[in-house]
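# any chance you can model this:
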Amino acid sequence: VVVDNASPLDQGAWKKEALALGARWIDMGWNSGYACGVNRAARESTGDLLLVTNPDVKFLPGSLGRLIQVLESRPRVGAVGPTTWWNPGRTILFPPNIPPSLKDALFQTLAHLSGAANRAYSMARTRLALPVWRAREVVEVETLSGGCALFSRKVWDETGGFDERFPLYFEDTDWFRRLRASGYSLLQVPGADVVHFFNRSGITDGEAALSRYWTSRRRFLEKYYGLPGRLAADWTKALIFSSWAERFRARPMDFIRDLGRVADPPSIRLPRPCASFLLELTQDPGFFMAGAIFGKGDRWTPSPETWEAFGPSRYFLRGLDVSGGEPRYLGTWSFERV
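Sure, this is the predicted structure:
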């Protein structure tokens, strides 16, 4: 079942191909939101297993079968999710989702206002992500991404599907939280690999997507924390967009080594050889959400295939030595892909 939430782009060719493959195509006629679209697709479908996926996700060979095998072979599993890559060559991992909370909202806001808080917050997220990034066996997680998840119709019907009060974002986080509260586990499955050509839906109307994000964030915090959550959502948003935060974001960042504007693959030279290093990749100098590149040695240069995945933009990389227990900082670099 394909649900078209009034895409501004012409979907004629895709619709024709989907119908030829036996899919059912539903034109919503308006942008009803991700939650509403998914719920409609679930009602129109007939299978015992449901796979929810964004249109910008590509399944690599064997990934769907691996997800089904894990879901059906383990008791009390609410949903399973794949290992998500940024590029088809599988060299850059997406960050795992971190469950939002009142504490996280406050910590994240401080990270928009202080260099010390920013470093502490982003490193805390990295420590949470490392076990998931490094997992070679099925790993239980606190939440998954609604951009690609497999579950049974029984679980979906039992827990009520997505809450349509979330216009975009947080509808999946809310549902996965309800799954765990009902005694179900959430599993990420190494070996079930997908490529997410990130935010192809959101970039068609970035301002609307951002507005819906803040609306959903407020509703989520209010739903689970009541009046304190709603007040915290309003207060933290105001601080993040305050002149204080703007001055912090505009501060000189002398600690970042700028490699300039580059058309060819840059080379990142680390200060020392590492048995295992992690390069976190992001377009945000605050490293609030970053992907992962693992390697060894004293340098990293993207392969031609990896370099193709870098569209024109400014990128930031933070190096960490992860050879031992605690990640050790190596440096931060930036370049603009032209």
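# only C-alpha atoms for contact and neighbour calcs from this point on.
Noted.
# what about the nearest residue to Trp25 once chain neighbours are set aside, distance to Ala41?
In space, and not counting its chain neighbours, Trp25 is closest to Val2: 4.8 Å by C-alpha to C-alpha, 6 or more residues apart in numbering. In this view, Val2 and Ala41 are 7 Å apart by C-alpha to C-alpha, to the nearest Å.
# pretty sure the residue nearest to Trp25 contacts Lys16?
No. When contacts are counted by C-alpha atoms under 8 Å, Val2 is not listed as touching Lys16 (11.7 Å).
# more neighbours: which of these two?
Val2 (19 against 12; other C-alpha atoms under 10 Å).
# let's see this one next to it:
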Amino acid sequence: FVTAIPVRDEPTTPAWASFACALIRHDILREIGVLDPGFFLYFDDPDYCRRVRRAGHTVLNVPEARVVHLRGKSNPAKELMRQKKRRPWYHYASRTRYYAKHSGRLGLLAANLCWTTGHAIALLRRLLGGKEAPACEREARDIWTNFWRPMAMPERGQDG
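Okay, the predicted model is just below:
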């Protein structure tokens, strides 16, 4: 994902936009439906934007709109990531659901193998005197959360 939208003066059409503040036309809600309830806090906004674009509509970022978003108040994931602590189970369950939903099981496998390869390279660089690996605690295991049942609804207590 490209997560940082370049700041521009004019409206842009990004692949997805954060739903921290979003307006959705009623006709699009009728056509596409609501957010997929199988996602919990993560990947629901890129999933919905992808569905909007597949239906032939546009996702628009309007820089004139202003909102104050008090990040991280609904869950601790951003702070945990900054501290390299283990992220909540639902982050990985939603990640798995997103890749399986939009790229199939093979796409999910490819995403996980690419992440694992990058992680192995980062660990090797660290052993050779480079900077600390960027992954959170147990992330190498956690990215495989729900791999065998990727479309399962998130269930509490999967954090092992």
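# any buried residues in the helix or strand hosting Phe277 of structure 1, and which?
Using DSSP states H and E, Phe277 of structure 1 sits within strand 268-282. Of all the residues in strand 268-282 of structure 1, those buried under the rule 16 or more other C-alpha atoms under 10 Å are Ile268, Arg269, Leu270, Cys274, Phe277, Leu278, Leu279, Glu280, Leu281, Thr282.
# helices of structure 2, residue ranges please.
26-32, 44-54, 77-82, 89-127, 139-142 (DSSP state H).
# what span of structure 1 lines up against the second one?
Taking TM-score structural alignment as the measure, structure 1 aligns residues 171-181 with helix 44-54 of structure 2.
# returning to what we had before: how about JSON lines for the helices of structure 2, with distance to Ala4 of structure 2 and mean neighbour count added?
Output for those, formatted as JSON lines (distance: least, C-alpha to C-alpha, whole Å; neighbours: other C-alpha atoms under 10 Å):
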{"stretch": "helix 26-32", "distance to Ala4 of structure 2": "25", "mean neighbour count": "11"}
{"stretch": "helix 44-54", "distance to Ala4 of structure 2": "13", "mean neighbour count": "18"}
{"stretch": "helix 77-82", "distance to Ala4 of structure 2": "15", "mean neighbour count": "14"}
{"stretch": "helix 89-127", "distance to Ala4 of structure 2": "18", "mean neighbour count": "17"}
{"stretch": "helix 139-142", "distance to Ala4 of structure 2": "22", "mean neighbour count": "16"}
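# now render those as CSV, adding distance to Leu60 of structure 2.
Converted to CSV, the helices of structure 2 look like this (distance: least, C-alpha to C-alpha, whole Å):
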stretch, distance to Leu60 of structure 2
helix 26-32, 13
helix 44-54, 10
helix 77-82, 25
helix 89-127, 21
helix 139-142, 33
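# can you say which of those helices is nearest to Val62 of structure 2?
Proximity to Val62 of structure 2, assessed across the helices of structure 2 by C-alpha to C-alpha, is greatest for helix 44-54 (15.0 Å).
# now the angle from that closest one to helix 89-127?
Interaxial angle of helix 44-54 of structure 2 relative to helix 89-127 (axes from the mean of the first three to the mean of the last three C-alpha atoms, to 10 degrees): 100 degrees.
# give the other helices and strands that helix 44-54 of structure 2 contacts.
helix 26-32 (3 or more C-alpha pairs under 8 Å, 6 or more residues apart in numbering; DSSP states H and E).
# residue range for the helix it packs on in structure 1?
By TM-score structural alignment, helix 26-32 of structure 2 lines up with residues 153-159 in structure 1.
# what about the matching stretch, how far off from structure 2?
Comparison of stretch 153-159 of structure 1 with structure 2 after fitting gives an average deviation of 1.8 Å (mean C-alpha distance after the TM-score superposition for structure 1).
# and Pro76 of structure 2, how many residues sit next to it?
12.
# from Leu123 of structure 2, how far off is it?
26 Å.
# what's the answer for Ala20 of structure 2, then?
Following C-alpha to C-alpha, the distance that separates Ala20 of structure 2 from Leu123 of structure 2 is 34 Å.
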